[in-house]
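# Task: produce atomic coordinates for the following.
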Amino acid sequence: MAGEVDARLAKLGIEVPQAAAPVANYVGYVQTGNLVFVSGQVPLKDGKFQYQGKLGESISLEDAQAAARLCAINVIAQVKAACGGDLDRVRRVVKLTGFVNSTGDFTDQPKVVNGASDLMVEVFADKGRHSRAAVSAAALPAGVAVEVEAVVEIG
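Below is the predicted model of the structure:
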């Protein structure tokens, strides 16, 4: 039987993929105690990079928000793996850090990362409210617009 979080995901029409395998010398997440540290997740869908481009140059704010949302879905996939498939074990999304591939004069990084933050609240309700950083990056892997990492407490 699906849990509460899985039911919310279904209602939102979100299918959580299998956790992506790392592409370099790191792991997708590390658990220490009740904390899960999720490595930066990019907008990857069906094995293909999505939303490539630089904010302030070649990608819109709306597309970047969608990229951040996809990154958050991939964060959830890593958390699901850490929880043995049971997302109801999530006690709190503690922190998100969003990296935005942007020009030096682009200043709406917080609006971009809202795409990830909003999803965490939609999926986990009050447990999804978190601290956050939204920072500019001169470049990101594969030229993607956004990358999101997370710290999540599980039980």
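# can we go C-alpha only for contacts and neighbour counts from here?
Will do.
# And the helices in the protein, which stretches?
4-12, 61-82, 109-124 (DSSP state H).
# Return the most buried member of the ones you listed.
Between the helices of the chain, helix 61-82 has the highest mean count of neighbours, a mean of 24, where neighbours are mean count of other CA atoms under 10 Å.
# Name the single longest strand found in the chain.
strand 90-101 (DSSP state E).
# by contact count, what packs against it?
If you count contacts as 3 or more CA pairs under 8 Å, 6 or more residues apart in numbering; DSSP states H and E, strand 90-101 packs onto helix 109-124, strand 131-137, strand 146-154.
# what do you get if the cut-off is 7 Å, keeping everything else the same?
Contact partners of strand 90-101 among helices and strands, from 3 or more CA pairs under 7 Å, 6 or more residues apart in numbering; DSSP states H and E: strand 131-137, strand 146-154.
# Next, the second sequence, to be compared with the first:
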Amino acid sequence: MGRVEQRLQAAGLTLPPDWTPRGRFLPYRRDGLVVYLSGQICEWDGAVTHTGPVADTPDAIAQARKAAQVCALNLLYRLREACDGDLDRVDGILRLGGFVNCAPGFGATPAVIDGATEVFLTLFGDAGWHARTAVGVCGLPGNAAVEVDAVVRLRG
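Predicted coordinates:
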């Protein structure tokens, strides 16, 4: 077990079981040392874990942060595939794109997507810092509360 997977275990987190994508797309695409990860919703074992729209209340925002964490774990599952099973090959998380299923005027999208950011910082330390967007949208696949995509650089 590599260092990143040890950190994952120490944080009490696990990667999801494999699942079938909800559309026709690649789960990731590699271009040299850069991996482009397709957006992942908060889905676990074929079921959406948190549905939207996310209400503008402290409890709902806290639950949506958990949804973003699930998205990050799904991204890591696919990233591990792109790294031939070795997450220690990750050199840096370059960018996250976060989408929150919410009503117009919802201002807590950054706080929600922090749930995904925290996973990457926990596992990769300074290499987990990334550029990021956090956008409110009127709907996501499966009425999921959150979707996150990522761009990652690998070691040579």
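# before we move on, back to that, between the helices and strands packed on strand 90-101 of structure 1, which gets nearest to A64 of structure 1?
Ranking those by proximity to A64 of structure 1 (CA to CA) places strand 146-154 first, at 6.8 Å.
# returning to that earlier point: format the helices of structure 1 as CSV; extra columns: distance to A133 of structure 1.
Compiled in CSV, these are given as follows (distance: least, CA to CA, whole Å):
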stretch, distance to A133 of structure 1
helix 4-12, 25
helix 61-82, 13
helix 109-124, 8
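# quick one: the longest strand of structure 1 to structure 2 mean distance?
For strand 90-101 of structure 1, the mean distance to aligned residues of structure 2 following superposition is 0.3 Å (mean CA distance after the TM-score superposition for structure 1).
# Name the residues that touch that strand?
For strand 90-101 of structure 1, the external contacting residues (CA atoms under 7 Å, 6 or more residues apart in numbering) are 54-55, 109, 113, 127-140, 145-155.
# That one versus helix 109-124: what angle between them?
150 degrees (axes from the mean of the first three to the mean of the last three CA atoms, to 10 degrees).
# tell me the angle of strand 90-101 of structure 1 relative to strand 146-154?
Relative orientation of strand 90-101 of structure 1 and strand 146-154, computed by the same axes, to 10 degrees: 170 degrees.
# roughly how far is strand 90-101 of structure 1 from the heart of the chain?
Distance of strand 90-101 of structure 1 from its chain centroid, counting by CA atoms, centre = their mean, to the nearest Å, is 7 Å.
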